[in-house]
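# generate a structure from the sequence data that follows.
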Amino acid sequence: MSGHGEGTTLEYTPTFVVAGVCTVIVGISLAVERLIHYTGKYLKKKDLKSLYEALQKVKEELMLLGFISLLLTVLQSSITKICVKEGLTHHFLPCKLVSEGGESSSNSTGATSHYQRLLAEATSGTGYCAGKKMVPLLSVEALHHLHVFIFVLGFVHVTCTVLTVVIGTAKIRQWKHWEDSIAKVNYDTGQVLKPKLTDVHQHAFIKGRFLGFGKNSAILGWLHSFLKQFYGSVTKSDYIVLRLGFVMTHCRGNPKFNFHKYMIRALEDDFKKVVGISWYLWIFVVVFLLLNVNGWHTYFWIAFVPLILLLAVGTKLEHVITQLAHEVAEKHIAIEGELVVQPSDNHFWFHRPPIVLFLIHFILFQNAFEIAFFFWIWLQYGFDSCIMGHVRFIIPRLIIGVFVQVLCSYSTLPLYAIVTQMGSSFKKAIFDDHVQKGLVGWAEKAKMKKHLKTATNGSGQGSSTAASIMGVQMGRVAGKGSAPEEIQPTAGS
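Alright, predicted model coming up:
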């Protein structure tokens, strides 16, 4: 029958089979599309603009995965016709080749059965490479497995990232009762809640940050910060003092500013950046696939990367709070009995708080990569696959993956949400949506007015873009300054 060289073609496939398969595939695709659509409508209805934009980012990632899938399918026949010498494929193998006698071997004579299978696979088609006494660079089966791996990686990464942010946000929302208690006092008195004390060192914020003998020992200070991320990473006294420092520095002491709501908005904005798979993360995937060589146990050692980075990030964030506490205590920054911390970029790596977000993005991806790789190997090749490794390697990888996921969700992400606000500048999320829209409108009018003035005078240096104008308007003025008086953050911010 025609078409039996590589399998039955559609010419000789029952129509009910074709129609049935298409119905299932299209049905699943439409169900996912509708789910995303209604989720987007719900987020817009609840005015969760940042999460809606993050959902659009997820759709972009799905489109990218779909394009990669299409590209691999279209180029499949071309890729399998790239022929190489058999000896070239003897090196950098994830598993040892098995000879006909069942003994492991890495030389050409011990790979007889393996390459007989490859040649048989090539001969079953056009025999393109077999006719040249060569083997395909990538077999059809291997190409299909790579196809599945890329899809699983994208799906697991998006799922783990969403799960982490949802759990982390839920943890942060537990702090709302602290904000409510502060707001109640502020509304009653019209003043910012400021801790009153006669001795700076007796405040819970200072006492809880290892001030005593730890202040003179860098090692003990870092050790305390390392351990602190596992229990009580953010206490009520931490929240009150850090909130006060932010309000006094960036909001001109506005007593009605909702710091908690601002943190949630800022975290939702950052979520848009971590949900995607950036180009440098794809480079990491390629490097790992290159180094996954038999005997190197790369799949095991790579599991420690997200763990080490996560512990380093958590320790650094805790240490920033400790530095603020020591700074207050050593300089006795208590004006009229009021404890005040001074936010500064100098406490962060290279004086750049955004580096923390970059590392969290990489940690989430790396951990998702480990989980995706494990399940892909398990489902594709079986639990006893040589790529999977021994049980003594598998169990630690699973434990590390779960530990990283839990710690990042319950500790590191909430820490990031509050500690990164201790930088020298604030994020645009400090303004309500209607204020942001007002700023954009103001910038557009200013830009148009600038153009008209330039056209009238017939000369000029050119006009700034709306984005730069908005940046100046939102920038820090009057020294450390805040936004202009007419756009000061309010209670709803």
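# contacts and neighbour counts: CA atoms only from here.
Noted.
# could you pull out the strands for the stretch 201-350 of the chain?
With DSSP state E, counting those that start in this stretch, the ranges of strands along the stretch 201-350 of the chain come out as 334-335, 338-339.
# nearest to Lys272, out of those strands?
strand 338-339 (35.0 Å; CA to CA).
# quick one: contacts for the nearest residue to Glu121 once chain neighbours are set aside?
Using CA to CA, 6 or more residues apart in numbering and skipping residues adjacent in sequence, the residue nearest Glu121 is Ser139, 7.9 Å away. Contact analysis of Ser139 by CA atoms under 8 Å, 6 or more residues apart in numbering lists 80, 118, 121.
# a markdown table for the strands of the stretch 201-350 of the chain, including mean neighbour count?
Listed next are the strands of the stretch 201-350 of the chain as a markdown table, based on neighbours: other CA atoms under 10 Å:
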| stretch | mean neighbour count |
| --- | --- |
| strand 334-335 | 14 |
| strand 338-339 | 21 |
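# for those, which one sits closest to Leu290?
Nearest to Leu290, of these and by CA to CA, is strand 338-339 at 54.2 Å.
# so how far is the closest one off the chain centroid?
36 Å (CA atoms, centre = their mean, to the nearest Å).
# could you say what helices and strands the next helix or strand after it packs with?
Next along the chain after strand 338-339, taking DSSP states H and E as the criterion, comes helix 354-381. Secondary-structure packing of helix 354-381 (3 or more CA pairs under 8 Å, 6 or more residues apart in numbering; DSSP states H and E): helix 140-173, helix 259-274, helix 304-331, helix 391-407.
# structure for this one too, so we can compare:
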Amino acid sequence: MAFISAVATQHYHHSAETLPTSTTNNRVKYVFQCQSKRAKRSLEETPTWSVAVVFFVLVAISIVIEHLIHVVASWLKNKHKRALYEALEKIKSELMLLGFISLLLTVGQDLISKICIPKSVGNSWHPCQKDRFSDSEYEDSCAAKGKVQFVSAYGIYQLHIFIFVLAVFHVLYCIITLGLGRLKMRKWKAWEDETKTTEYHFYNDPHRFRFARETTFGRRHLSFWSKSSSLLWTVCFFRQFVTSVAKVDYLTLRHGFITAHLAPQSEVRFDFQKYISRSLEDDFKLVVGISPVLWFSAVLFLLANTHAIALIFTHPPPKKNGADSEFQIMQIILLVGTKLQVIITKMGVRAQEKGVIRGIPVVEPGDDLFWFNRPRFILFLINFVLFLNAFQLAFFMWSWYEFGLRSCYHKHLEDGWGLGFQGTKFCYNAYYGHLRFIIQFLCSYVTFPLYALVTQMGSAMKPTIFSDQVATALRNWHQTAKKHPKHSTPFS
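I've put the predicted structure just below:
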């Protein structure tokens, strides 16, 4: 695989000698001192056996990873998991894109490092204070021209390592997202099985008349707070932490979906939980993708990591410098979860307008309940939160490894919480790790499955209503019909 080979080759090129210390100044000094003293050996001066060993290890690792991906793809095909197979292909495409970026950095390293810019431009937009490295001594090929390098070779190498870390965290977050989502849906299976029992149909006799407010669904959603917009959003905000998907909500939405889109006799035969699971997998292939908008947000993150600016994409700055981006990301996912809860309650309010109902309350689907009449917009927000959370955690781990917690990327550790560096370090690690885990957990275990359920209440029915075998048969039939159109009819 080009990505693994490019990263390992670049790391081997810059790590032939062990750096004596982890501090930023000494690492930079040491690397460029080694370069000035011609410490790097070329392949002409390197034993062939060491070159062969490095080459063999890189190829072996690449082949093993490629084989594992092939095994997973074959298993998904055999299990007729078309959506997950497409998601795997999309992950491979994203890794290939990162591999190409890594390869371009390797090939263009010398060319980029030879670009010279004026000192006035090079001394702007630093992540650290201007005088932090004023005494640093390192070789700059542009110094003779009175200029500075656009990006040094060592800086390109560090960026190279960051791309590798980003790829690892992107794949890891994708696996966690799907795993937690399916874990949440597993408990819905028992509710689905209950709809096949005699007791369920007796209790929800479609010939029995009831007031909508007296049903279990009505008692949960139809109260004094549902009449006030502010109280409605407040209750729905806290509800996502307790029972994001209650049993009565699942059964009512199931009944509303079947009533709107299927025949009445499908109430017993239709497996709504399996349909939701297929819809989750279908949405997952969109969540794992990285759109141009997300790449642009990543560029803004890197651009805004400067001492002079505190934007939404920056790391947690000192208290005096502004808001915390982690809490802003959490606010987005909490807003999405609250909106989904509000949609369920509003469907209950609509059902109440009928007064008297028969059997289970019938909630009416509609895109008008969603922001901009677009249910997919919520999926974009979920995708945005997952990507940005993975990106920022990857950036944090990379900057910790490359520069340590005393670097200017973690300036608030020095300005921060009045506990001394060691105490602040412990508190910050606990704070940062737990907050990232909470965001990932809320997004994957609470919001994403809730989205898969509530979006079935849109105006349109998803193609995942058909099983993978039926969907494949329909696509094949459609392709065959296009290739062999009728040229004549019995009446021609």
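# can you calculate the TM-score here?
The pair, once superposed, lands on a TM-score of 0.82 when counted by TM-score structural alignment, normalised by the length of the second structure; 431 aligned residues with a CA RMSD of 2.6 Å.
# related to what we said a few turns ago, could the helices and strands packed on helix 354-381 of the first structure be laid out in TSV, adding mean neighbour count and distance to Ser50 of the first structure?
As requested, these are exported to TSV (neighbours: other CA atoms under 10 Å; distance: least, CA to CA, whole Å):
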stretch	mean neighbour count	distance to Ser50 of the first structure
helix 140-173	18	13
helix 259-274	21	5
helix 304-331	20	24
helix 391-407	16	23
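# for Leu413 of the first structure, find the nearest of these.
Comparison of these against Leu413 of the first structure by CA to CA identifies helix 140-173 as nearest, at 5.8 Å.
# in the second structure, what stretch matches the closest one?
Aligned using TM-score structural alignment, helix 140-173 of the first structure spans residues 153-186 in the second structure.
# so what corresponds to Arg470 of the first structure in the second structure?
Not quite, residue 470 of the first structure is Met, not Arg. Looks like Met470 of the first structure stays unaligned there (TM-score structural alignment).
# what comes up buried for the helix or strand encompassing Met470 of the first structure?
Using DSSP H and E, Met470 of the first structure maps to helix 466-474. Neighbour counts over helix 466-474 of the first structure (16 or more other CA atoms under 10 Å) mark 466, 469-470, 473-474 as buried.
# for stretch 196-203 of the second structure, same thing?
Of the residues in stretch 196-203 of the second structure, those buried (16+ other CA under 10 Å) are His201.
# do the same with stretch 228-248 of the first structure
228-229, 233-234, 237-248.
# closest one of those to Leu88 of the first structure?
For these, the nearest to Leu88 of the first structure is Gln229 (49.5 Å; CA to CA).
# could you find the counterpart of the closest one in the second structure?
Per TM-score structural alignment, Gln229 of the first structure is aligned with Gln240.
# and if you look at Ile182 of the first structure?
By TM-score structural alignment, Ile182 of the first structure lines up with Thr195.
# from Leu183 of the second structure, how far out is its match?
Taking CA to CA, to the nearest Å as the measure, Thr195 of the second structure falls 21 Å from Leu183 of the second structure.
# His147 of the first structure is nearest to which of the strands of the stretch 201-350 of the first structure?
strand 338-339 (57.7 Å).
# the closest one: average distance to aligned residues in the second structure?
Superposing on the second structure places strand 338-339 of the first structure at an average distance of 2.9 Å from its equivalents, by mean CA distance after the TM-score superposition for the first structure.
# same check, this time on stretch 313-327 of the first structure
Mean deviation for stretch 313-327 of the first structure: 0.6 Å (mean CA distance after the TM-score superposition for the first structure).
# which part of the second structure lines up with that stretch?
By TM-score structural alignment, stretch 313-327 of the first structure lines up with residues 336-350 in the second structure.
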